[in-house]
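Participant: using only what follows, build the 3D model:
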Amino acid sequence: MAIYDTFKTRTAQALPKLNEAEIKRIERFGDRVCFRDGERLFEAGMTSFGMYVVLKGVIRISRHDGLGNTSVITEHEAGEFAGEISQLSGAPTLVNGHAVGDVEVLALSTESLRALLIAEAELGERIVRAFILRRVEQIENKDGGLVLVAPPGHGRTHALQGWLNSNGLPHRVLDPVGDEQARALCAHYAPKPEDWPLAVCPNGDVKKNPSVVDLGRCLGTLPELSSDAVWDVIVVGAGPAGLATAVYAASEGLSVLVLETRAYGGQAAASARIENYLGFPTGISGGALAGRAFVQSQKFGVKMAIPAPAGRLLCDTYPLQVEMCGSLTLLRGRTVVLSCGARYRRPSLANLKQFESKGVYYWASPLEAGLCGSDEVILVGGGNSAGQAAVYLSSHAAKVHMLIRKDSLAATMSSYLIDRIAATPNIELHTQSEIVALEGSDEDGLQQVRVRHHPSGAETDYDICRVFLFIGADPNTGWLSDCGVQVDDKGFILTGFDVPGVAGPRAGLETSIPGVFAIGDVRANSTKRVAAAVGEGAAVVAQIHAFLARQR
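Facilitator: Have a look, this model is predicted:
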């Protein structure tokens, strides 16, 4: 095996070698296929497969992007296997594979690969770990996957990068002035100001100012969904609660479809470090936790659609129906689990939208932290997510001004975070304060922020270009009006004994509509903690089984 400039530190895990006995156990899941020297086994952006186990010869793996750039990653020899995370979901691969010499392989389909992972636990663990590390390598190297072309600092580019990063999708950004290939692309397509950015898909398709739906289609995160299929469970929302439901339900043999508006992990994925989640004594980032849960869901055969916001829930027929926004497709499910969480709350500032992704952000990922440089930033919010973000940003920004409306953090934040904020010298807490004005331009983005201290009425202008808003969220339940799911006076969904005046039995997490369940932050009286959301996501599966048994 030839290893080039990658996998040097974790070679044994990223590029494991199977022995004869292990290959023998895999044989019942695949078919023997032969390829001639130079023949292409799979093509980036085009080919979907499960896994190839090399029996004879060599498969050369190369990065490839839609601009035609290719570079060798590694070569799989006899006893090694080709594949990465894309193969678990049936999405097109992001790399090329060519035969070096005459090659014989065991070819596994996506379905056969999943069956192998379940039936052979020890082998499955090694294969999945290798797939994860190979995706990490693709993300870190940035020589393959999607290519974005736009002027530096373009706000729309930042928004698309945020979506790509949140979903673990390899990509890179090229400057149309400084990069020769980007200049040639722009000369051919002649983009107008409203056409930025250009996106080059792995298969070579070029899209002007694409939406995240366009990117989802070209990268395989948004598969075609049929109205003919009837799912045992349709989960709306892929936060911790929804992912837990998907994993437990699919592992117990139920067919599961998950619809997610933005990215798996929900708001929890924006947490820089969760330190009170059971089993992680040193803490874990929300993104890492969500990423592991996502891979688990793919292993068990969950169908994930991102971005796929639900537009309407129709309950006057059975199976129940979910209509996606912007689509006439009606998706049918025997049960529907609402884990649709909440929408980010926005302060009442007249020009706020003008600066979103141009200085105003609703999460603090490495992408946003990298923009801080050595500048001062403002963070608004007093909950745990705000505290985690403030501590994280303090290691990137010169200073973090933390604004809260109350006179202390005691009522809204865990004590360990309060202590950490107090001990961080470059975090300054401003109590009883709020932003009252934003100044800047479309071209330069946010330039100045005005803050009012309410007890004194004093207003202070800060020359600050980055503001992070963590001021909570409102329940995402407006789309449920056609179904009549009962909510409380704040819009949170009522379940179990909290549902008034409904005849017949109701499981603890079932809503006023039979077969419709609510879990996580969107449920009235839920505990707003990741562990509680995961617990509800697991608990609802038993109630789904009971409902389906009654239907049968």
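
Participant: going forward, measure contacts and count neighbours with C-alpha atoms only.
Facilitator: Will do.

Participant: start and end of stretch 73-86, how far apart?
Facilitator: Distances were taken as CA to CA, to the nearest Å; on that basis the terminal residues of stretch 73-86 are 17 Å apart.

Participant: what's that stretch in contact with?
Facilitator: Under the contact criterion CA atoms under 8 Å, 6 or more residues apart in numbering, stretch 73-86 has outside partners 1-6, 15-20, 23, 50-63, 92-94, 128, 130-132, 134-135, 295.

Participant: want to put them side by side, so please do this one too:
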Amino acid sequence: MSTTPTLSSLNADTETYPLLTKALIDQLRQYATLRRVESGEVLYRSGDLAVPLYILLSATVEIVQPDTEGERAITILYPGMFTGETRIIGGQRAIVLARVVQSGDILTVRSEDIWTLATRNAQLSEILLRAFILRRTMLNIRQLGNVVMVGSQHSANTARLREFLGRNSHPYTYLDLDTDDGSQDLLDRFTISSAEIPIVICNGKAILRNPTPRELADCLGLNDDLRQNLLRDLIIVGGGPAGLATAVYAASEGLAPLLIESHAPGGQAGASSRIENYLGFPTGISGQELASNAATQARKFGTTIAVARKIVQLNCKRRPYELVMDDGSVLFAKTVVIATGACYKKPAVPDLARLEGHGIHYGATYIEAQMCVGEDVVVVGGGNSAGQAAVFLSQTASKVYMLVRSKDLTKTMSRYLIERINANPSIELLCETELTRLAGDESLSEVCWANKKTSQTFTLPSRHVFVMAGASPNTVWLQGCVALDDKGFILTGHNLPLCVPRGSSPVWPLTRAPQLLESSLPGVFAIGDVRAGSVKRVASAVGEGAIAVSLVHRVLAELY
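Facilitator: As a prediction, this is how the structure comes out:
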């Protein structure tokens, strides 16, 4: 018979599955109801919505992951432990199955009461959230999610979906047709052709053939809590550091914001392998970890986050403002914070668009790094993102060639990154150099560049180029509604009266002066990289998010 583990000194295991003291359990009782459960009873299954938090008093529960072969064991929870991981916050769907293996008593905290518990009891909130985050990390590492993907390392769509799941911290099992013997057997079982890859199996039931990120998000229930018939105090467009910071501060102050993200939380920063100059993280933190923790924190306070959904139009002729999504549905908001950031500029090189996803990349994550093992790769750009990518890729690639248009990196990159690049024998820095040609039939096979000063050219056989240069604001959907500068960035605050010519762009309509970060539309704010004159740093984006919330409160006060 299994014995109940005892609490040792604090470590990853005891923080992942902590034993609650009697005093802490007593504090939980005011939020919970007592019930008896019997052996064999299923508390919840993968795909169940709004799953409660269960605290085990005398029962024992096993956590398993059903798959196409049966079940995979995850852990056993003993009396004094509790169920759940990050998906429990905000009432999202469960991704595992919990089953009673020893009858006994449990406490049940309803999904809608978990938020109240987390905000009112700091000690319990810390224990629960730390455990939830560590459990989610463990599920990702062990590939114990409710998703099975069959794809190919040579498929652009496979890489796109893997990146989407990874950026959203959703655990999944991946089978590669080129390397995994069992992958073809799985396709044969479901009568699926290899031409239809990537194949995604959700919750062991739904089968998606080469789905879009939005179709996959819907299958997994990532946007179940998106309600469209509400008038909201605040809608945040964009889920990078600026948008996430706005969500955390707004929700913690009771505004219940909605955040709409077109891909996954984190923005460009979310694809950074390691951010080492962000305050409070002396050893650095990956962009994905920072974004995932921020999203969990925002949900903890009551933010609704929708991913793989895009705002395509702002109807700004009347208030409340109407935001049109890519499926035609409309959201209503009293105030809007725009944090859509900027994307990398695409070099004017023939065949670039044709080879996107077939050797041309705009982010360097673990997935891309594994594609580059032992190969020569090219990074285009001289900013921090490009530098972080070059250092990260040098761990797996044979050689990283870094193409930079300027004569050096001193004006565009942090000093610590410059020193790291100069000291890395696997990175060759080529300043005053431009990408000139790309070649390849179905995928990239050859890269050419030229030195602007000497006109000397070089050709490299390579299957991977990472484009991380320049910044193009994501503001096409705002043209005609808010004042933009000549590069498309949003003008705000004191810049509006000086830079907006009457008759050619929207002008400030009120007698009061626009607030700091406020666009030419009252109550519509711009923060982070999308704002004209912003400092392109994670810390400044987070700061602007915090400031924006105080300004939102002022606008809301004007409306009442």
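
Participant: give me the TM-score for this pair.
Facilitator: Scored by TM-score structural alignment, normalised by the length of the first structure, the superposition of the two chains gives a TM-score of 0.94; 544 aligned residues with a CA RMSD of 2.0 Å.

Participant: now, the contacts of stretch 73-86 of the first structure that are in helices?
Facilitator: Among the contacts of stretch 73-86 of the first structure, the ones falling in helices (DSSP state H) are 20, 23, 128, 130, 131, 132, 134, 135, 295.

Participant: now those: which count as buried?
Facilitator: 23, 128, 130, 131, 132, 134, 135, 295 (16 or more other CA atoms under 10 Å).

Participant: using JSON lines, lay out the residues you listed together with distance to residue 522 of the first structure.
Facilitator: Shown next, in JSON lines, are those (distance: CA to CA, whole Å):
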{"residue": "23", "distance to residue 522 of the first structure": "47"}
{"residue": "128", "distance to residue 522 of the first structure": "32"}
{"residue": "130", "distance to residue 522 of the first structure": "36"}
{"residue": "131", "distance to residue 522 of the first structure": "33"}
{"residue": "132", "distance to residue 522 of the first structure": "31"}
{"residue": "134", "distance to residue 522 of the first structure": "35"}
{"residue": "135", "distance to residue 522 of the first structure": "32"}
{"residue": "295", "distance to residue 522 of the first structure": "24"}
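
Participant: contacts for stretch 99-109 of the first structure next, please.
Facilitator: Taking contacts as CA under 8 Å, 6+ apart, the residues outside stretch 99-109 of the first structure that touch it are 27, 29-41, 49-60.

Participant: let's see 6 Å
Facilitator: Taking contacts as CA atoms under 6 Å, 6 or more residues apart in numbering, the residues outside stretch 99-109 of the first structure that touch it are 30-39, 49-59.

Participant: just stretch 523-537 of the second structure next, same as before
Facilitator: Taking CA under 6 Å, 6+ apart as the criterion, the residues outside stretch 523-537 of the second structure that touch it are 242, 335-339, 341-342, 473, 489-491, 517-519, 541, 544, 555.

Participant: returning to that earlier point: take the contacts of stretch 99-109 of the first structure and keep only those in strands.
Facilitator: Judged by DSSP state E, the subset of these located in strands is 31-35, 51-59.

Participant: what strand or helix carries the alignment partner in the second structure of residue 535 of the first structure?
Facilitator: When the second structure is aligned by TM-score structural alignment, residue 535 of the first structure is paired with residue 543. When elements are assigned from DSSP states H and E, residue 543 of the second structure belongs to helix 538-559.

Participant: mean offset of that helix relative to the first structure (after superposition)
Facilitator: Superposing on the first structure and averaging over aligned pairs (mean CA distance after the TM-score superposition for the first structure), helix 538-559 of the second structure comes out at 0.6 Å.

Participant: ok so, going back, tell me the contacts of the match of residue 535 of the first structure?
Facilitator: The contact partners of residue 543 of the second structure, by CA under 6 Å, 6+ apart, come to none.

Participant: again, 10 Å this time
Facilitator: Listed by CA atoms under 10 Å, 6 or more residues apart in numbering, the contact partners of residue 543 of the second structure are 241, 242, 245, 246, 527, 528.
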